[in-house]
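Asks: sequence and predicted structure are below.
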Amino acid sequence: MTSKSDDTVLKSIHNPNISHVLHPMTIRHLAREWLKEDTPNFDYGGFVVGEKEESAVLLMKSAGVLAGRPFFEAIFKELECNVVWENVLEGSYHEPIKAIATVSGKVRQILLGERVALNIISRASGIATAASRLKNIVKKLGWHVEVAGTRKTTPGFRLVEKYALLVGGISTHRYDLSSMIMLKDNHIWTAGSISQAVSDAKVVGGFSTKIEVECRSVEEAITAATAGCDVVMLDNFSPQALKQGAAEVKEKFPNIIIEASGGITEDNISNYCDKNVDVISLSRLTQGYETVDFSLKVRKEGIDPRNLTVKL
């Protein structure tokens, strides 16, 4: 759990309204599919509570960066419930226990959306929190360019994870296979050579799509740059080999983008922040991240929901 003394978390993310990148129809579709998955037929618990009007408080129970508001809202909108946020912004850092929002509507509908909405916001906030820590680490080092997530996302959950990276202040890398052409070892082996693979990629990518080549050596990187790729990934290089290799490639091709990837974590990322490296990518942000703990408590007269610690 992150505490106030942990200054590796950005206390406030000064981003524009990142939610504007999300398509309303896409969010609505996801919300409907998530709700259908969680309640495919009978709502037995809903029979117990009925349809009286209630309100529930969303509590942030562990420290972190808030992310996922648009998805949380979309879930309850489908259930004809109203969400009113406290004075909190997407991307803002909070200590527990903090009341974040109030959800109002028919109690059966509130509880229909409860677990789905909590699953979304806890995971999105976990990614944004981890991303903000990385952003702050490289910022303190004075490193000049970008940290990025990867395409190693959860099937069906990619939009939330990629969105949370943006909220946390780092790059999403390519969103999907259509976003950028990345030529990895299997592409190169099948095409016959790096040069041939890049040449073939240019036929379909044209002027508007960047081409990146995954390279296991400096020689491969120079071959890829010579063939005309836009980005070379120095994959699984040690920090020292990375610095030497990046310097050699930049000397010959000063305008090439150099990405470092492979084995990079929050603990060792500072070793890879070199003046000749433009992007550092890592998959830990969307694989094995720690979630932020939230709960949703129906208001009961005379009881402060912040004092209720039972997890639902």
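Replies: The structure has been received and is ready for your questions. Remember, predicted model here, so these are calculated numbers, not experimental data.
Asks: from now on I want contacts and neighbour counts done on CA atoms only, so please keep to that.
Replies: Noted.
Asks: and Leu166, what element?
Replies: According to DSSP states H and E, Leu166 maps onto helix 158-167.
Asks: let's bring in a second one:
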Amino acid sequence: MYGGMLAAPSATRSLSPKFRHLLPPTYSQTIAAWLAEDCPSLDYGGFVVGEDLKEASLWCKSPGVLAGVPFFDEVFRQLGCSVQWYFDEGAMIGKEGEGKTKVKAATVRGPARKLLLGERVALNTLARCSGIATASHLFLRRARQAGYRGIVAGTRKTTPGFRLVEKYGMLVGGVDMHRYDLSSMVMLKDNHVWSTGSIPAAVAAARAAAGFSMRIDVEVQSEEEARQAIAAGADVVMLDNLEGQELIDVARRLKSELHASSGVKGGKEFLIESSGGIDLANLSSGGHLDDAIDVISTSAIHQSTKHVDFSLKIEPLSQVKTRGH
């Protein structure tokens, strides 16, 4: 009776598994820890509402890309509730630039106490993940509209304990996650070089430890440092905080004089990455979209990004009974 009485019309129960299957089995443990953090002892509000079966509507109140569906689902799965979605993950809900909106994104069903127990954890995760996906989508679209064909990537400047959600949001938004953590790729920054003594010494030590299977990305501050990194065997050269014509000139010289594709004798295979303070305001004007740039990495898509506004509202008992009959 419960499932039939509260069934919503024209619902979409199966979502695209595009990125859901990438998630590690440990993410369910992480969500259990979030729930424990939010209710470490007695649930006074839950005592008030009890265990009556209820239906709640998930409203999207600002335009954005829907992301974080697996996390939202897992919160309520652990609490014995069900979720019915009306949009695929990755879909834009509402119209961009519209401001406030109100679109029903999903229906959640279960005991009233459990709906409210999972509400804030689920909404916070969904809002943050969708905000990152939206910012990523807009950044990538701007780059593609300007004719850029390279890789747009995030960074490792993520929130401790929340990296999985934030990196997932980047994927749903269409950008590359860059390295996931310190074990994913070797990145040698200025502190590594200063501590080791030189770029060649740092690259040699990294290669000896990482072997052939991992890329080495070296952050450089000048063309001369870039040349040192390439000669030492760096797979990626990050031109940090270079912009404008200087960035374009340096990148083009490196490609034409040192890259294997240029036909130069002894040419190397390497990627050129542009990074450092890149956002929508300077994306087109900073030289980052030149064909010589293979990768643009930015934290603007996941640091200080605006959340997508979601709310979860339990329908009044009278409305549910009326619709059920």
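Replies: Sure thing, it's come through. All figures in this text were calculated on a predicted structure; none of them were measured in a lab.
Asks: hmm, back to that, where does the helix holding Leu166 of the first structure end up in the second structure?
Replies: Under TM-score structural alignment, the match for helix 158-167 of the first structure in the second structure covers residues 163-172.
Asks: what about the matching stretch, how far off from the first structure?
Replies: Mean deviation of stretch 163-172 of the second structure relative to the first structure after superposition (mean C-alpha distance after the TM-score superposition for the first structure): 0.3 Å.
Asks: what's next to that stretch, contact-wise?
Replies: When contacts are defined by C-alpha atoms under 8 Å, 6 or more residues apart in numbering, stretch 163-172 of the second structure is touched by residues 19, 67-68, 89-90, 125, 128-133, 136, 154, 158-159, 176-177, 180, 301-302.
Asks: I'd like to know which of these are buried.
Replies: 67-68, 89-90, 125, 128-133, 136, 154, 158, 176-177, 301-302 (16 or more other C-alpha atoms under 10 Å).
Asks: okay, and which of these map to helices?
Replies: Per DSSP state H, helices hold the following members of those: 125, 128-133, 136.
Asks: for the following helix or strand past the helix holding Leu166 of the first structure, packing partners?
Replies: Next along the chain after helix 158-167 of the first structure, taking DSSP H and E as the criterion, comes strand 181-183. Judged by 3 or more C-alpha pairs under 8 Å, 6 or more residues apart in numbering; DSSP states H and E, strand 181-183 of the first structure is in contact with helix 194-205, strand 211-215.
Asks: just those: most buried one?
Replies: For those, ranked by mean neighbour count under the definition mean count of other C-alpha atoms under 10 Å, the leader is strand 211-215 at a mean of 24.
Asks: where does that one end up in the second structure?
Replies: Residue span in the second structure matched to strand 211-215 of the first structure, by TM-score structural alignment: 216-220.
Asks: against the first structure, what's the mean shift for the matching stretch, could you check?
Replies: Looks like 0.3 Å for stretch 216-220 of the second structure (mean C-alpha distance after the TM-score superposition for the first structure).
Asks: picking that back up, a markdown table please, covering the ones in helices among the buried ones among the contacts of stretch 163-172 of the second structure and showing distance to Arg149 of the second structure.
Replies: Below are those laid out as a markdown table (distance: C-alpha to C-alpha, whole Å):
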| residue | distance to Arg149 of the second structure |
| --- | --- |
| Thr125 | 31 |
| Arg128 | 28 |
| Cys129 | 25 |
| Ser130 | 25 |
| Gly131 | 24 |
| Ile132 | 21 |
| Ala133 | 20 |
| Ser136 | 16 |
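Asks: pick out the most distant pair among the residues you listed.
Replies: Within these, Thr125 and Ser136 form the most distant pair, 16.5 Å apart (C-alpha to C-alpha).
Asks: what does Gln180 of the first structure align to in the second structure?
Replies: For the record, residue 180 of the first structure is Met, not Gln. Met180 of the first structure maps onto Met185 in the second structure, by TM-score structural alignment.
Asks: its match reaches Ser213, doesn't it?
Replies: No. Using C-alpha atoms under 8 Å, Met185 of the second structure makes no contact with Ser213, being 9.5 Å away.
Asks: tell me which of the two has more neighbours.
Replies: Comparing Met185 of the second structure with Ser213 by other C-alpha atoms under 10 Å, the one with more neighbours is Met185, at 16 against 8.
Asks: now that one: how far from Gly276 of the second structure?
Replies: Met185 of the second structure sits 19 Å away from Gly276 of the second structure when distances are taken as C-alpha to C-alpha, to the nearest Å.
Asks: do the same with Val152 of the second structure
Replies: Using C-alpha to C-alpha, which is the criterion applied here, Val152 of the second structure is 13 Å from Gly276 of the second structure.
Asks: what do these two both touch?
Replies: 297-298.
Asks: which one of these two is surrounded by more residues?
Replies: A direct count of neighbours by other C-alpha under 10 Å for Val152 of the second structure and Gly276 places Val152 higher, at 23 against 16.
Asks: helix/strand/coil for the aligned partner of that one in the first structure?
Replies: Val152 of the second structure maps onto Val147 in the first structure, with residues paired by TM-score structural alignment. Under DSSP: H, G, I helix; E, B strand; the rest coil, Val147 of the first structure falls in the strand class.
Asks: the nearest residue to Val147 of the first structure once chain neighbours are set aside: what's it in contact with?
Replies: Of all residues beyond its chain neighbours, the one nearest Val147 of the first structure is Ile280 (4.9 Å), with distances taken as C-alpha to C-alpha, 6 or more residues apart in numbering. For Ile280 of the first structure, the contact set (C-alpha under 8 Å, 6+ apart) comprises 146-148, 259-261, 272-273.
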